[in-house]
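Enquirer: Have a look at this prediction, sequence included:
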Amino acid sequence: MPQAKIGVIGGSGLYHMEGMTDVEEVKIQTPFGDPSDVITIGKVSGVSMAFLPRHGRGHRLSPSEVPSRANIWALKSLGVEWAISVSAVGSLREDIAPRDLVIPDQLFDRTKDRVKSFYEGGVVVHCSFAEPFCPTLGSLLLESARELGNVNVHQGGTYVCMEGPLFSTKAESNVYRKLGMDIIGMTALPEAKLAREAELCYAIIACATDYDCWYESEESVSVDMVVGESQR
């Protein structure tokens, strides 16, 4: 079976990687069922990489339906050590504008219906999660984004992860802002927790697509807005 040390998990609007050569699709079976889709393994600039669309090609899976345990297990089984999540998010700060990138360094969990650990059935494992993202990988992503020169990227910030699939009410959006949250999405958890249990270096490139619904002078977030901005 082919191997790759770098894995990319694509979010809404990102269902394949451009510029990948020597492509091979691999279907992985895991103890936790099937991953979101087949995993594409190939090379980008000569570097072996694995790509998995989080929601499946065609966006078949809602955030609560994403088989995160199977996804992380499958990447780990292919030799992945560095996992890069690309996620569409809403901005909770005026200075984080649509099309900006954010490399968050903290998480706030507002999910409620998701399995958040590989360990169950009498096996309990506690992991440190004070710093939910790999700082080394986060720094590399920040540096790479800045080198592009044509994108505005923000260092650090708190990603609040809601259950979905409905977007926030205005009351919720404003409360998150008052609590000091910076961006909001639906997919960072339990993915980040499972990556920690699997001992993967994990970080997020968060792509702001909208201002959620708190910004009165802007249109409230919609599916077309999220997918459209993510594909730009």
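Expert: Cool, got the structure. Residues are numbered from 1 along each chain as shown.
Enquirer: alpha carbons only for contacts and neighbour counts from here, please
Expert: Will do.
Enquirer: how about the protein, which residue sits the furthest from its center?
Expert: Gly122 (29.5 Å; Cα atoms, centre = their mean).
Enquirer: where's that residue relative to Val115, distance?
Expert: The gap separating Gly122 from Val115 is 15 Å, by Cα to Cα, to the nearest Å.
Enquirer: Ok, Pro63 next?
Expert: Distance of Pro63 to Val115, given as Cα to Cα: 12 Å.
Enquirer: neighbour-wise, which of the two wins?
Expert: Pro63 (23 against 15; other Cα atoms under 10 Å).
Enquirer: residue contacts, the more buried one?
Expert: Going by Cα atoms under 8 Å, 6 or more residues apart in numbering, Pro63 touches His55, Glu163, Gly164, Pro165, Met186, Thr187.
Enquirer: Just the buried ones from those?
Expert: His55, Glu163, Gly164, Met186, Thr187 (16 or more other Cα atoms under 10 Å).
Enquirer: circling back to that earlier point, closest to Ala130 out of the contacts of Pro63?
Expert: Using Cα to Cα, Thr187 comes nearest to Ala130 of the contacts of Pro63, at 18.7 Å.
Enquirer: if I pick that closest one, what's in contact with it?
Expert: Under the criterion of Cα under 8 Å, 6+ apart, the contact list for Thr187 reads Pro63, Ser87, Cys161.
Enquirer: okay, pairing it with this:
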Amino acid sequence: MTLAIIGGTGLTQISGLRITGQQSLETPFGAPSADYVFGEINGKQLIFLARHGNPHRIPPHKINYRANIWGLRELGATDIIAVAAVGGIGPLMAPGHIAIPDQIIDYSYGREHTFFADDLQHVTHIDFSEPYSATLRKRILQAAHNSGIAITEVATYGCTQGPRLETIMEIKRMAQDGCDLVGMTGMPEAALARELDLNYANISVVANWAAGIVAGEITMAEIEKNLQVGMAKAVDLLKAISLLPELTLV
């Protein structure tokens, strides 16, 4: 079992990761967001990729999701934990909080969203009823329990196009649809991992209340401040995950 971490906004590198190497890779779908970094946490090896590049420069709708996921599979990853900064919609989703979503609604558009598009021998469909790996989610939840990190265990992630933030009425619609979180990178990343039979789960770090949930304008200064707190918790959670024997690289 080989674990990969995809880091989102606020997580272009993992503190405490002992880097053992890095590799650039060209895929049939172009170049990934950044070089793949190999490292160790608590003696456990993993692969890390900065989703938005390093430095952070690629907006959500321009990320080459297909190259990112394909490259991880080529390098031997079997399990992917994707860390993402999100807005909070549900009443428990306060800034700095961590949620482990179990469902997703895709509001994005115009993205290259499948590997099964060209030169096919037959039309291919995947079951996406449960978009996140139940086994990998359980491991994350167990690590949170072991380390005393407060999380929400069930939540629906709504993926918007970006890079702009949403309007108040868009968030109201998403709340009516059942979304607890709003982010911009959850799809097609999750579906692409499923197409390649990779276990995939998400750690959502709430950076701000979504539009209209509380009064006032959403500012980048607010987001950055909240991410410092939330991403520190996420890194602690990743370190706790690395202590689980099920994720030991053999």
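Expert: Cool, the structure landed. Computed from a predicted model, the values in this text were never measured in an experiment.
Enquirer: Fetch the TM-score of the aligned pair.
Expert: The TM-score (TM-score structural alignment, normalised by the length of structure 1) is 0.93; 227 aligned residues with a Cα RMSD of 1.4 Å.
Enquirer: once you map the contacts of Thr187 of structure 1 onto structure 2, which are still in contact?
Expert: Mapped onto structure 2 and checked by both residues aligned by TM-score structural alignment, their matches' Cα atoms under 8 Å, the contacts of Thr187 of structure 1 keep the contacts Pro63, Ser87, Cys161.
Enquirer: Determine the three-state secondary structure at the second one.
Expert: The reference is to Ser87 of structure 1. Using DSSP: H, G, I helix; E, B strand; the rest coil, the structure places Ser87 of structure 1 in strand.
Enquirer: neighbours of the corresponding residue of structure 2 for it, just the number please.
Expert: In structure 2, Ser87 of structure 1 lines up with Ala84, judged by TM-score structural alignment. By the criterion of other Cα under 10 Å, Ala84 of structure 2 has 25 neighbours.
Enquirer: Looks like Ala84 of structure 2 contacts Gly7 (just checking).
Expert: Yes - assessed by Cα atoms under 8 Å, Ala84 of structure 2 is found in contact with Gly7 at 6.8 Å.
Enquirer: roughly how far apart are the match of Ser87 of structure 1 and Asn42 of structure 2?
Expert: Taken as Cα to Cα, the span from Ala84 of structure 2 to Asn42 of structure 2 is 23 Å.
Enquirer: can you check Leu75 of structure 2 too?
Expert: Using Cα to Cα, one gets 21 Å for the distance from Leu75 of structure 2 to Asn42 of structure 2.
Enquirer: do Lys138 of structure 2 as well
Expert: 20 Å.
Enquirer: so the residue farthest from the centre of structure 1 sits in a strand?
Expert: No - using three-state DSSP, the secondary structure at Gly122 of structure 1 is coil, not a strand.
Enquirer: how about the strands in structure 1?
Expert: 6-10, 21-26, 39-44, 47-53, 82-91, 101-103, 106-110, 153-155, 158-162, 183-185, 201-210 (DSSP state E).
Enquirer: need the ones you listed in TSV with distance to Gln231 of structure 1, can you?
Expert: Shown next, in TSV, are those (distance: least, Cα to Cα, whole Å):
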stretch	distance to Gln231 of structure 1
strand 6-10	11
strand 21-26	21
strand 39-44	19
strand 47-53	13
strand 82-91	10
strand 101-103	14
strand 106-110	25
strand 153-155	17
strand 158-162	21
strand 183-185	17
strand 201-210	10
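Enquirer: Please tell me how far the most centrally placed residue in structure 2 sits from Ala211 of structure 2.
Expert: Nearest to the geometric centre of structure 2 sits Ala82, at 2.9 Å (Cα atoms, centre = their mean). Distance check for Ala82 of structure 2 against Ala211 of structure 2: by Cα to Cα, it reads 24 Å.
Enquirer: One more: Met1 of structure 2?
Expert: According to Cα to Cα, Met1 of structure 2 and Ala211 of structure 2 sit 40 Å apart.
Enquirer: neighbour-wise, which of those two wins?
Expert: A side-by-side neighbour count of Met1 of structure 2 and Ala211, using other Cα under 10 Å, places Ala211 first with 21 against 13.
Enquirer: which residue in structure 1 lines up with that one?
Expert: Under the alignment (TM-score structural alignment), Ala211 of structure 2 maps onto Cys213 of structure 1.
Enquirer: right, and Phe118 of structure 1 touches Pro67 too?
Expert: No - counting by Cα under 8 Å, Phe118 of structure 1 stays clear of Pro67, with 11.7 Å between them.
Enquirer: and the match of Ser87 of structure 1, what is it in contact with?
Expert: Contacts of Ala84 of structure 2 by Cα under 8 Å, 6+ apart are Gly7, Gly8, Thr9, Gly183, Thr185, Gly186, Asn202, Ile203, Ser204, Val205.
Enquirer: how many neighbours does the closest residue to Ile126 of structure 2 other than its chain neighbours have?
Expert: Distances taken as Cα to Cα, 6 or more residues apart in numbering place Glu195 nearest to Ile126 of structure 2, at 6.6 Å, with adjacent residues excluded. By other Cα under 10 Å, the residues close to Glu195 of structure 2 number 17.
Enquirer: same thing with Ile103 of structure 1?
Expert: 25.
Enquirer: Show the contacting residues for it.
Expert: By Cα under 8 Å, 6+ apart, the contact set of Ile103 of structure 1 is Gly138, Leu141, Leu142, Val153, His154, Gln155, Gly156, Gly157, Ala203, Ile204, Ile205, Ala206.
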